[in-house]
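1. give me the fold of what follows.
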Amino acid sequence: MWFGIISLFPEMFKSIIDYGITSKGIKKKLLTLNFWNPRDYTKNKYHNVDCNIYGGGSGVILKAEPLIKAIHAATQKVKKSVKTIYLSPQGKQINKLYVNNLLTYKNIILICGRYKGIDERIIHSYIDEEVSIGDYILSGGELPAMILIDILSRLIPGVLNKKSSNDTDSFFNNGLLDCPNYTRPRILKNKEKVPEILLSGHHKKIKKWRLQQSLGYTWLKRPDLFKKKKLTKEEKILFNEFKNDFFKKNL
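-> Here you go, the predicted structure:
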């Protein structure tokens, strides 16, 4: 997957280029990141990239012309069909369905806004979609862009060492949260023990326990997700067992 990133601060992306899963994807040549800075398309590299808002009011927005030139440069680089996304608090929020749909695109341009945003005419003429990571305001679109790249990179075949690592993650685990996980030591501070089932070596029972815990944890932590889940006959039995045990321990 190829990403063309338009940002006033491309240096911020060094963290995902040098570290973590995204870095592995880049080294394996499964992921490519190219950058365009709107400042490079102004008469003065350190000025003329933003301006006051027509009609008055506080704050500034990014000017249209430098952004248009940067978008054109990015589009010319890939020379193939490309999806252009503007990271914006006014956009649709990222979720599992959106991410899966986005995987059908091999070339994506990400536009990182700054200040109070960008000229509305850019959105009308050059943007395919506005995308948000939540109902709050950040200083710019760089962090949301990095989050989106990280999410997508995990789903590109070959980036993760094992596909099952992603299949069992929260939200990608059949719409459920992940089950609780444990590692060494078996007993923590002389009292907290790893559940015996995980030490049994009985893989079928472990798989069933993990499903039951995922159902229960989703019910407890994200009831909104649980309401959307259509349970199979087996899942209903496992969930009812979890719920009964939960109430026994907490009443």
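
2. from now on I want contacts and neighbour counts done on CA atoms only, so please keep to that.
-> Noted.

3. now do the helices in the stretch 101-250 of the chain.
-> 120-126, 142-155, 163-167, 203-221, 223-228, 233-250 (DSSP state H, counting those that start in this stretch).

4. for Gly59, give me its contacts.
-> By C-alpha atoms under 8 Å, 6 or more residues apart in numbering, Gly59 lies in contact with Asn52, Ile53, Tyr115, Lys116.

5. before we move on, back to that, how about the helices of the stretch 101-250 of the chain in JSON lines, adding mean neighbour count and distance to Phe3?
-> Conversion of the helices of the stretch 101-250 of the chain to JSON lines gives the following (neighbours: other C-alpha atoms under 10 Å; distance: least, C-alpha to C-alpha, whole Å):
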{"stretch": "helix 120-126", "mean neighbour count": "13", "distance to Phe3": "16"}
{"stretch": "helix 142-155", "mean neighbour count": "19", "distance to Phe3": "8"}
{"stretch": "helix 163-167", "mean neighbour count": "13", "distance to Phe3": "21"}
{"stretch": "helix 203-221", "mean neighbour count": "18", "distance to Phe3": "33"}
{"stretch": "helix 223-228", "mean neighbour count": "13", "distance to Phe3": "31"}
{"stretch": "helix 233-250", "mean neighbour count": "13", "distance to Phe3": "40"}
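
6. Leu103 is nearest to which of these?
-> Between Leu103 and the helices of the stretch 101-250 of the chain, the tightest spacing by C-alpha to C-alpha is seen for helix 142-155, at 7.1 Å.

7. so how far is that closest one off the chain centroid?
-> For helix 142-155, the distance from its own C-alpha centre to the chain's C-alpha centre is 5 Å (C-alpha atoms, centre = their mean, to the nearest Å).

8. stretch 90-103 now?
-> The answer for stretch 90-103 is 9 Å, by C-alpha atoms, centre = their mean.

9. quick revisit: which stretch among the helices of the stretch 101-250 of the chain comes nearest Asp178?
-> Nearest of the helices of the stretch 101-250 of the chain to Asp178, taken as C-alpha to C-alpha: helix 203-221 at 5.4 Å.

10. for that closest one, packing partners?
-> Judged by 3 or more C-alpha pairs under 8 Å, 6 or more residues apart in numbering; DSSP states H and E, helix 203-221 is in contact with helix 223-228, helix 233-250.

11. next, the second sequence, to be compared with the first:
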Amino acid sequence: MKIDVLSLFPEMFDGVLHSSIMKKAQENEAVSFRVTDFREHSGNKHHKVDDYPYGGGAGMVLKAEPLFAAVESLALEESKKPRVILMCPQGERFTQQKAEELAAEEHLVFLCGHYEGYDERIREHLVTDELSLGDFVLTGGEIASMAIIDSVVRLLPNVLGNSDSPVHDSFSTGLLEHPQYTRPADFRGMKVPDILLSGNHGEIEKWRQEQSLKRTFERRKDLLENAPLTEHQQKLLKSLKSKEKS
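-> Next up, the predicted model:
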């Protein structure tokens, strides 16, 4: 996968893209990163990329010309257009399912804006996706794009040490992940559940599914509306709802 980031502050990405899993992903040739200051495509000697909004109002608006030129320069040699992602608080809420969808792409381009907003023609004619991390506003799109890039790249083949790891992540199954424990089995009187020490893998998997459902019910009931539940989980959910009412 190729990932391009268009930002006014490319130095913000130095540590994130060259550490931990992102560094390993590049070493394993699973992904390549390129961060471009789109002031280079401003088309004017002052490298100006923003202007006052028509009709008046507070703040400055990013101009269409530099972002169109920057994206077009990235895709000139490609027959297939890249997925162009606009980081914006008005965008679709980012989810694990969206991360899985993007992980299947060959080329992603992230647009990170600042100021008051974007010229609307960028939304209408340049981008393929508008994404948001949640119902809050950041100074710019850089931090949000870093989070999304991390969540996508870790899903690529040969990135994580264990290929099963992302399969059991919270949200990948539609539910939150089950509790995890490691050695020692008894820490200050706090003991690991006996079932995890039993060696009975069938019962352990059943326990994990039950705990995953229970945790989701307690913390994120909204996820259960569309979660694909087994017959056993459906019975357990009915029992949890009954106990909550009593």
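
12. send over the TM-score of the superposed chains.
-> Once superposed, chain against chain, the TM-score is 0.89 (TM-score structural alignment, normalised by the length of structure 2); 246 aligned residues with a C-alpha RMSD of 2.4 Å.

13. of the helices and strands packed on helix 203-221 of structure 1, give the one that comes closest to Lys27 of structure 1.
-> helix 223-228 (35.8 Å).

14. average offset between the closest one and structure 2?
-> Superposed on structure 2, helix 223-228 of structure 1 shows a mean distance of 1.6 Å to its aligned residues (mean C-alpha distance after the TM-score superposition for structure 1).

15. could you tell me where that helix falls in structure 2?
-> Aligned using TM-score structural alignment, helix 223-228 of structure 1 spans residues 221-226 in structure 2.

16. show me how far that stretch is from its chain's centre.
-> 20 Å.

17. kindly provide the distance from the most centrally placed residue in structure 2 to Leu131 of structure 2.
-> Central residue of structure 2 (C-alpha atoms, centre = their mean): Ile148, 3.1 Å from the mean position. Distance of Ile148 of structure 2 to Leu131 of structure 2, computed by C-alpha to C-alpha, to the nearest Å: 9 Å.

18. Leu33 of structure 1 and Phe13 touch, don't they?
-> No - between Leu33 of structure 1 and Phe13 there is no contact under C-alpha atoms under 8 Å: 9.3 Å.

19. picking that back up, how about the residue nearest to the centre of structure 2: what's its closest non-neighbour residue?
-> Among residues not flanking Ile148 of structure 2 along the chain, Ala99 sits closest, at 7.3 Å (C-alpha to C-alpha, 6 or more residues apart in numbering).

20. with Tyr46 of structure 1 instead?
-> Leaving aside its chain neighbours, Tyr46 of structure 1 sits nearest to Arg39 (6.5 Å; criterion: C-alpha to C-alpha, 6+ apart).

21. okay if I get the helices and strands packed on helix 203-221 of structure 1 as a markdown table plus distance to Pro185 of structure 1?
-> Shown next, in a markdown table, are those (distance: least, C-alpha to C-alpha, whole Å):
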| stretch | distance to Pro185 of structure 1 |
| --- | --- |
| helix 223-228 | 32 |
| helix 233-250 | 25 |
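
22. nearest to Leu215 of structure 1, of those?
-> For those, proximity to Leu215 of structure 1 was assessed by C-alpha to C-alpha; helix 233-250 is nearest, at 6.1 Å.

23. distance from that closest one to the middle of the chain?
-> Computed by C-alpha atoms, centre = their mean, the chain-centroid distance of helix 233-250 of structure 1 equals 32 Å.

24. residues making contact with that helix?
-> Leu211, Gln212, Gln213, Leu215, Gly216.

25. please apply the same query to stretch 142-161 of structure 2.
-> If you take C-alpha under 8 Å, 6+ apart as the criterion, stretch 142-161 of structure 2 is touched by 7, 9, 12-13, 16, 21-22, 24-25, 28, 30-31, 87, 94, 96, 99-100, 102-103, 110, 112-113, 132-133, 163, 166.

26. on that earlier part again, turn the contacts of helix 233-250 of structure 1 into CSV, columns for distance to Ile123 of structure 1.
-> Compiled in CSV, those are given as follows (distance: C-alpha to C-alpha, whole Å):
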residue, distance to Ile123 of structure 1
Leu211, 43
Gln212, 45
Gln213, 44
Leu215, 41
Gly216, 43
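
27. looking at the residues you listed, which two lie furthest apart in space?
-> For those, the maximum inter-member distance is 8.6 Å, found between Leu211 and Gly216 (C-alpha to C-alpha).

28. OK, contacts around Glu165 of structure 1?
-> That one is not Glu; residue 165 of structure 1 is Ser. Contacts of Ser165 of structure 1 by C-alpha under 8 Å, 6+ apart: none found.

29. tell me how far it lies from Pro223 of structure 1.
-> Going from Ser165 of structure 1 to Pro223 of structure 1 by C-alpha to C-alpha gives 24 Å.

30. surely Pro38 of structure 1 and Ile5 touch.
-> No - Pro38 of structure 1 is beyond contact range of Ile5, at 10.6 Å (criterion: C-alpha under 8 Å).

31. ok, back up a step: wait, which of the helices and strands packed on helix 203-221 of structure 1 is closest to Lys191 of structure 1?
-> Per C-alpha to C-alpha, nearest to Lys191 of structure 1 of these: helix 233-250, 17.4 Å.

32. after the helix or strand hosting Ser15 of structure 1, next one along is what?
-> Element membership for Ser15 of structure 1, per DSSP states H and E: helix 14-18. Next along the chain after helix 14-18 of structure 1, taking DSSP H and E as the criterion, comes helix 20-27.

33. that next one corresponds to what range in structure 2?
-> Aligned by TM-score structural alignment, helix 20-27 of structure 1 falls on residues 20-27 of structure 2.

34. next, the buried residues of the matching stretch.
-> Neighbour-count burial for stretch 20-27 of structure 2, counted by 16 or more other C-alpha atoms under 10 Å, picks out Ile21, Met22, Lys23, Lys24, Ala25, Gln26.

35. that'll do, ta.
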